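Engineer: Next one to model:
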Amino acid sequence: MLAQARETLPRPGVLPGGLAFEAKFDGYRCLLFTSAQQGAPVLLQSRRGSLIQRHFPDLVTAARQLPHGWVLDGELVVWSGDRLSFEALQRRASSGGQTSAQLAAAMPAHFITFDVLQADGQELMTEPYEHRRTALEDLFTERGLTPPWTLCPMTKDPAVAQEWLESWTQVPGVEGLVIKGLGQRYLPGARGWFKVRRRETTEAIIGGVTGTLSRPQFLVLGRYDGDGRLRAVGRTTPLHMEAAGQVADHLIEARPGHSWTGVRFAATWGSRDTLDPILVVPELVAEISADTAVDRGAWRHPLRFVRLRLDVTVADVPPFGEGAAPAAG
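Structural biologist: As a prediction, the model looks like this:
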């Protein structure tokens, strides 16, 4: 079951049975199938349907703590110090053989459970979320489950949820909230839940555009690193006509020698499709709205253009690697 994005927390009554608010973590969505009987395999299935348990032998071993015949829905994450590391998670998900075991020891995975589709061989998808949540809480209590198993935090109090959205999302890897109806059934593939990501306003430098100089479609954005190199940090969503006109009035096509000459830009995170941007003189600063999903200095999700900052210079833009640092005054 999936969630549709919203900008703000929904009002009571939007979803059946009242609202439940869960913390949203930035990891790999995954279904965990415990063994159906003694000696049967444990399966981990990605959102795309791939079986990935061979990459996470530590979770397979830890699943011995779990009873037979359960199907859990959750998020695979890897902690690095006091933050979640998406880069470490990617390394683990692409590892194999002896490397998988070595990485499991160095950077163990955790499974944050937020729903259950089957318990003790009995399907629960037609049960309301409130009943499924109770089954999960009972599982953790009766089995005394500890990491790598984590029960996703949930509250029914909108004030507490708002506090989570404002404070918890300061921790890298905690993106926002997922909102469910207490009376909702589990509907595979349906976008019946809501999700609200925390967003911050910050700045980046326009290094290229798609479309044309007179009608830019996307902005390709960058920041300077400590060596003075312009590093790509992401691209925007499509510009509205008014915003495109505002930007076009100030664009100057770059001369040979631009930092990004010959660089290939992925159309979206993890995609093999590429953009073919027109490189521009990197002197325009864009104010953008960004979420907290940052990996190796770049945002994984498209950024939203807010406005041009003609009142600041590229020297005022936060350096590469600082994520959504506060906007310049």
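
Engineer: When you work out contacts or count neighbours from here on, use the C-alpha atoms and nothing else.
Structural biologist: OK.

Engineer: Helix, strand, or coil at R91?
Structural biologist: Following DSSP: H, G, I helix; E, B strand; the rest coil, the label given to R91 is helix.

Engineer: To check against the first, give me the structure of this:
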Amino acid sequence: MASPSPTSPPIEPMLAKIADELPPEGGFLYEPKWDGFRALVFRTADGVYLQSRDLRPLNRYFPELEKALAEALPRGCVLDGEIVVMGANGLDFDALQQRLHPAASRVAKLAQATPAAFVAFDLLAAGGRSTMELPQSERRVRLERLLGSAAAPLHLTPATRDRAVAQDWLQRFEGAGLDGVIAKPEALPYQPGKRAMYKIKHSRTADCVVAGFRWYRDQEDAVGSLLLGLYDEAGALQHVGVTSAFTMQMRKDLVQELAPLREQALENHPWRDWAQASDESTRMPGAQSRWSAGKDLSWQPLRPERVAEVRYDHLQGDRFRHAAVFLRWRPDKPPQDCRYDQLEVATPFELEKVFGAAKAR
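Structural biologist: Got it, this is the predicted structure:
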């Protein structure tokens, strides 16, 4: 049986592993980490095929991007990059999520209202020939050559070999909605499915109220995740995210540890209305939506009396963008002191200035 073409879908994207800080200068190419949907773009003789990180087609959700890329790219090339939506205040991940709508009429409307863009950061093929065996540095040169005159909605990501510049990007570009910095060894060939790069993300801590939990895989002898809350300026406890990275032993221990807080928890719970709501549009912990893929997101209320310190990377609106990491309990911290005003706010930064540094240094 013939092996699949190295320039045809599906191709697993190369991945990154988390690092606490930027690697030493020398031998690395640094790029901003874009906050969008990872995608591979295949420019075939028939048009453009958009492939998601999990190898699924994305064309139906981004018809305007499919058309623009077909016009802008030469046949036989394969790009790795990120689909993003650029809003007035930088990248808009909420608007991007809304683009994954099942109704064609809604997709068409959103394509006009919140058009997507594609930010390219790697070249997997050109002229119908694979470039994946070439080192990262050479693929970057060829990518710059290919996209030297690219125009929106197609963009070339900035890149630098200067660690100090990358460190500056890590701080400043967050204000435009970016998600950190990626470090790529310059000699690295493209390795599908392998965690061969490094991602350095913002890391901050926050003290949060633990106001509920979910069972671990429907097992009522282990806690799956803790629901976190922060008080807003009006004194209302808002659901800000979850923390779920526990060992199995800790999951079982939490059942006993949290048991006293389950007693009469719903009686005066700030999320009582959410617990009793049936409207899926209600902003409640565990509300079912098309993003939950059929998962059981029902939750168990706890009296909001315990405080946990967690590590998070950044906010998406007024919630943590990703699951937070549990660090420790804070018995010394009153729940009422867990407010939004403790969180560090990124200084706004113009997205166009990010693209102003698109040529590798």
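
Engineer: And V41 of the second structure? What does it align with in the first structure?
Structural biologist: Here V41 of the second structure is matched to L32 in the first structure, going by TM-score structural alignment.

Engineer: what about its match, distance to A266 of the first structure?
Structural biologist: Distance, L32 of the first structure to A266 of the first structure, using C-alpha to C-alpha, to the nearest Å: 31 Å.

Engineer: what do you get for S100 of the first structure?
Structural biologist: Going from S100 of the first structure to A266 of the first structure by C-alpha to C-alpha gives 27 Å.

Engineer: Compare those two and say which one has the larger neighbour count.
Structural biologist: Comparing S100 of the first structure with A266 by other C-alpha atoms under 10 Å, the one with more neighbours is S100, at 20 against 15.

Engineer: need the contact list for the more buried one.
Structural biologist: By C-alpha atoms under 8 Å, 6 or more residues apart in numbering, the residues touching S100 of the first structure are R54, H55, F56, P57, R92.

Engineer: Tell me the counterpart of it in the second structure.
Structural biologist: Using TM-score structural alignment, the equivalent of S100 of the first structure in the second structure is V107.

Engineer: Which secondary structure state is assigned to that match?
Structural biologist: helix.

Engineer: quick one: the aligned residue in the second structure for D316 of the first structure from R306 of the second structure, how far?
Structural biologist: D316 of the first structure maps onto D337 in the second structure, with residues paired by TM-score structural alignment. Computed as C-alpha to C-alpha, the D337 of the second structure to R306 of the second structure distance reads 11 Å.

Engineer: And those two? Which one has more around it.
Structural biologist: Taking other C-alpha under 10 Å, D337 of the second structure and R306 do not tie; R306 has more neighbours (19 against 15).

Engineer: List the residues that contact that one.
Structural biologist: Contacts for R306 of the second structure (C-alpha under 8 Å, 6+ apart) come out as V209, V210, A211, W329, R330, P331, P335.

Engineer: So which of those belong to strands?
Structural biologist: Residues of those located in strands (DSSP state E): V209, V210, A211, W329.

Engineer: buried subset of the residues you listed?
Structural biologist: Buried members of these, counted by 16 or more other C-alpha atoms under 10 Å: V209, V210, A211.

Engineer: can you list the residues you listed in TSV and add distance to L228 of the second structure?
Structural biologist: Compiled in TSV, those are given as follows (distance: C-alpha to C-alpha, whole Å):
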residue	distance to L228 of the second structure
V209	6
V210	5
A211	6
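
Engineer: before we move on, back to that, now for the ones in strands among the contacts of R306 of the second structure, which pair is the farthest apart?
Structural biologist: The span of these, defined through C-alpha to C-alpha, is set by A211 and W329 at 13.5 Å.

Engineer: Which of the contacts of R306 of the second structure sits closest to I18 of the second structure?
Structural biologist: W329 (24.5 Å).

Engineer: right, and the closest one touches E309 too?
Structural biologist: Yes: shown here, W329 of the second structure and E309 form a contact pair, counting by C-alpha atoms under 8 Å, at 6.1 Å.

Engineer: report the longest helix in the first structure, please.
Structural biologist: helix 129-143 (DSSP state H).

Engineer: what does it rub up against?
Structural biologist: Here helix 129-143 of the first structure makes contact (C-alpha under 8 Å, 6+ apart) with 65-66, 114-117, 119, 124, 145, 151, 180-186.

Engineer: can you check stretch 241-260 of the second structure too?
Structural biologist: Contacting residues not belonging to stretch 241-260 of the second structure are listed as 216, 221-229, 302, 310, 319-320, 322-326 [C-alpha under 8 Å, 6+ apart].

Engineer: rerun at 10 Å
Structural biologist: Under the criterion C-alpha atoms under 10 Å, 6 or more residues apart in numbering, residues 208, 210, 212-216, 219-230, 262, 285, 302-303, 306, 308, 310-312, 315, 318-327 lie in contact with stretch 241-260 of the second structure.

Engineer: OK, contacts around the closest residue to Q342 of the second structure other than its chain neighbours?
Structural biologist: Distances taken as C-alpha to C-alpha, 6 or more residues apart in numbering put A206 closest to Q342 of the second structure, at 7.2 Å, once the chain neighbours are dropped. Listed by C-alpha under 10 Å, 6+ apart, the contact set of A206 of the second structure reads 230, 307-312, 324, 327, 338-340, 342-344.

Engineer: Nice, that's everything, thank you.
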